[in-house]
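A.B. asks: pasting a predicted model and its sequence here:
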Amino acid sequence: MQDTQGMSRERLSRIERFIDEHYVAPGKLPGALVQVWRRGALALNSVVGMADRERQVPLAEDSIFRIYSMTKPITSVAIMMLVEECRIALDDPVSKYIPAWENLGVFTGGFMESFQTRPPARPMLVVDLLRHTSGLTYGFQQNSNVDAAYRKLKLGELATAGTLDEMVEKLATVPLEFSPGEAWNYSVATDVLGYLVGKVSGMPFDAFLKLRIFDPLGMADTGFHVPAHKADRFCACYAIGALGSKVISPRGPMLQDDPQSSPYLQPPGFLSGGGGLVSTAADYMRFARMLLNGGELDGVRLLGPKTVALMTANHLPGGVDLPRLSRSMFSEATYEGVGFGLGFATTITPASTLMPGSAGDFFWGGAASTFFWVDPSEDLIGLFLTQLLPSSAYPVRRQLRTMVYSAITDPGPGR
């Protein structure tokens, strides 16, 4: 087989066989879609398995997936578009836009009804929301009395029975895990960014995304719900055993969200910038290509190249990697050699990751095991879409990156 875009066709073909033989055929994943973009064209476009195992609906190239936390980079691009317009600044205090947060303290002890706090060393800034150094958390972390308060306030349930405004209001009653900038903790921060996009732009968050990002880029199938005329393309979502458990059911993955009765079939009250979008491979690849091209695609510019470079740099205080700063029990990244930018993880020391890659490649994933990465030095994008919770079930992301890089025969200047 001849090479394509500086990649071995024979080695690329291994990827589909591997995913099928190790994941889809044994029933670990219902189906999987893999795309590799390099040097201006798709080098690999693989679709295997089922979109809906119960009804035996094959996965298709235009299937619609829940992308969960792959929503976060899109929300981050939206806020950075407003930063470029000087309508908001990275060093603005968040309380400038959410006055009720001005006196948020840092947890020192106690419980929901009797929290003890101290003043933060400095105010929470907009940049803290982008890089997860805000002091906010997720209720599912189950790591502290603060995330226990999130669960008591049912913040996680607002996604199906609440609004973004309600979440912001309730967060004013809970202290921060730590003083902003002192640690990294995966959190609801990107949902708060979605709130800020709406407040600063003067239009609903979903309307901003459609008008300023989705329509200009031609992302016709991306949104916060699946319209009725597209419902036949919507994938089922599965979970290993009880949701959140790593104990594998003897029957294999269990149906977690039926595409014929899913909440995603109706517009949500809660517009989650942290995890609420659905999308397709074609749409998300266009978004990733825009980032690879420095903020522009097919004559449409969303961001300047220097802004994209700023977003994909490591913004962790002191330039350290995540293990030096993380308090999170969960994220969509492995830690060693990995920093965090403004909406993405970024590789700072490839050798420490024990995976092939490049300094400056950036990436993120979603709760249902979806994943993407962009490697500017290799002019490369990898995209993996499936529907299995939790994302930590199998090492498929690591394996996919390894196999994609092993297929490169003509490396870029980064070698």
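C.D. replies: Thanks, I have it. Numbers count the residues shown, from 1 in each chain.
A.B. asks: from now on I want contacts and neighbour counts done on CA atoms only, so please keep to that.
C.D. replies: Fine.
A.B. asks: what's in contact with the strand ranked longest in the chain?
C.D. replies: Using DSSP state E, we find that the single longest strand of the chain is strand 41-52. In this structure, residues lying in contact with strand 41-52 by Cα atoms under 8 Å, 6 or more residues apart in numbering are 4-5, 7, 12, 16, 20, 24-25, 30-37, 56-61, 63, 234-236, 259.
A.B. asks: next up, a structure to set beside the first:
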Amino acid sequence: MIPTGHSKGFVRTRLDRLRTVLARHVGPDGVPGLVALVARGDETHVEALGERTIGGAPVTRDTVFRISSMTKAVTAVAALMLVEECRLRLDEPVDELLPELANRRVLRRVDGPLDDTVPAHRPITVRDLLTFTMGTGLLMAPPDSHPILQAMAVLDLGQGPPQPADVPAPNEWLPRLGTLPLMHQPGERWLYNTGADVLGVLVARASGQPFERFLGERLFGPLGMGSTGFSVAPDRLDRFTTCYWTDPATGARAVYDEAAGGQWATPPAFPSGGSGLVSTVDDFLAFSRMLLDGGRCTGERILSRASVELLSSDQLTPEQKAASELVPGFFDTRGWGYGVSVVTRQTELGHPLYQYGWDGGLGSSWAIDPVDQVIGIILTTRAFTSPVAPPVVQDFWTSAYQALGD
């Protein structure tokens, strides 16, 4: 049982420090714009700084951002809703609903030729998709370094920085994935990202409706998340940001995706369960409050408390962690639940024990602290340059926790 603290809110002068620290990161050499939120009990504090587009309108609280990998937690919640309805079972093979992934072959060596394989020891299960242990995922290696990575790129499977306009529809995407062997045996180790995209396809097939419609009707509608989706409606484009990144060739800041006419301006063929959503800070606050309240929202139960506890607890075995890596030392202090990382050993001020959440590589970070009842969200317009969060995100979490009133 996770202990629960007694909320005493925030210290006003220390919240002022939060704004001062974030403001240092906003400007020509840093983040063009951001919205940051910390909430505890009935107290919510929001900072909106910078511009939606360089030289354009200022960021406001209702600005829409690409939340990329924060999408993974939403996808996990959707799958757990179907588990609760007994349309999915955690340890059941996915073969019936996803026959493209039946009878898997597995590479003898992850860097070996695609035809050097052995049979999978067992089928992929729903739990494997939720915990990212299906046997395939992103490797922290150059995309041309292994034949399997080259093949994933050629097939346009979208397993790199989000490019929704380039990925085919689910009923074409999954057969393409199914032509490839797994990188490792199912259940052997944690591999990032791909499980969430497969999970989105599974939710669609299990529910009998497109993934985006299921989320809209079952989750976003009840939670009042009216600005969250896989694209930005024309009447909301004036609230949408331009996304910037660091050009790997020049090292200079460049446009990754425009607001109007960009890749999120029209609905994608493939609604990515791993990285496809856009949202606002208040929409994601509503999602977070539902989880922090054990699955309830204004009296309506979205998810059971038991499901929230599963989602937010470390689901990996010591053996799986030992075989896995995101960045060096990641699993020394963290585990993985369903679509979220979980802090298992506190070594940083802003990341206490039991905190769970995840970052979005296009410039965002989000977490829930069930002990001190803290929700933190930062959405920015500049993509990460590595799996390690940039200074603006690190300083946000430090500043949020130094502002606690107890």
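C.D. replies: The structure has been received and is ready for your questions. Computed from a predicted model, the values in this text were never measured in an experiment.
A.B. asks: show me where the stretch 201-350 of the second structure has helices.
C.D. replies: 211-215, 221-223, 281-292, 305-311, 318-322, 330-333 (DSSP state H, counting those that start in this stretch).
A.B. asks: make TSV from those helices and add distance to V392 of the second structure and mean neighbour count to it.
C.D. replies: Compiled in TSV, the helices of the stretch 201-350 of the second structure are given as follows (distance: least, Cα to Cα, whole Å; neighbours: other Cα atoms under 10 Å):
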stretch	distance to V392 of the second structure	mean neighbour count
helix 211-215	31	19
helix 221-223	29	17
helix 281-292	17	21
helix 305-311	27	17
helix 318-322	28	14
helix 330-333	20	16
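A.B. asks: make JSON lines from these and add distance to L138 of the second structure to it.
C.D. replies: Below are those laid out as JSON lines (distance: least, Cα to Cα, whole Å):
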{"stretch": "helix 211-215", "distance to L138 of the second structure": "22"}
{"stretch": "helix 221-223", "distance to L138 of the second structure": "31"}
{"stretch": "helix 281-292", "distance to L138 of the second structure": "26"}
{"stretch": "helix 305-311", "distance to L138 of the second structure": "21"}
{"stretch": "helix 318-322", "distance to L138 of the second structure": "16"}
{"stretch": "helix 330-333", "distance to L138 of the second structure": "15"}
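A.B. asks: for those helices, which one sits closest to P370 of the second structure?
C.D. replies: helix 281-292 (6.4 Å; Cα to Cα).
A.B. asks: what residues in the first structure pair up with that closest one?
C.D. replies: With TM-score structural alignment applied, helix 281-292 of the second structure matches the range 281-292 in the first structure.
A.B. asks: P119 of the second structure and R105 touch, don't they?
C.D. replies: Yes: the pair P119 of the second structure and R105 qualifies as a contact (Cα atoms under 8 Å) at a distance of 4.5 Å.
A.B. asks: the more surrounded of these two?
C.D. replies: A direct count of neighbours by other Cα atoms under 10 Å for P119 of the second structure and R105 places R105 higher, at 23 against 14.
A.B. asks: separation between G339 of the first structure and S352 of the first structure?
C.D. replies: According to Cα to Cα, to the nearest Å, G339 of the first structure and S352 of the first structure sit 11 Å apart.
A.B. asks: more neighbours: which of these two?
C.D. replies: Neighbours were counted for G339 of the first structure and for S352 using other Cα under 10 Å; G339 has more, 29 against 13.
A.B. asks: which residues touch R61 of the second structure?
C.D. replies: 35, 46-48, 280-282.
A.B. asks: want to throw those into JSON lines with distance to T298 of the second structure?
C.D. replies: Conversion of those to JSON lines gives the following (distance: Cα to Cα, whole Å):
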{"residue": "V35", "distance to T298 of the second structure": "25"}
{"residue": "V46", "distance to T298 of the second structure": "22"}
{"residue": "E47", "distance to T298 of the second structure": "25"}
{"residue": "A48", "distance to T298 of the second structure": "27"}
{"residue": "T280", "distance to T298 of the second structure": "20"}
{"residue": "V281", "distance to T298 of the second structure": "19"}
{"residue": "D282", "distance to T298 of the second structure": "15"}
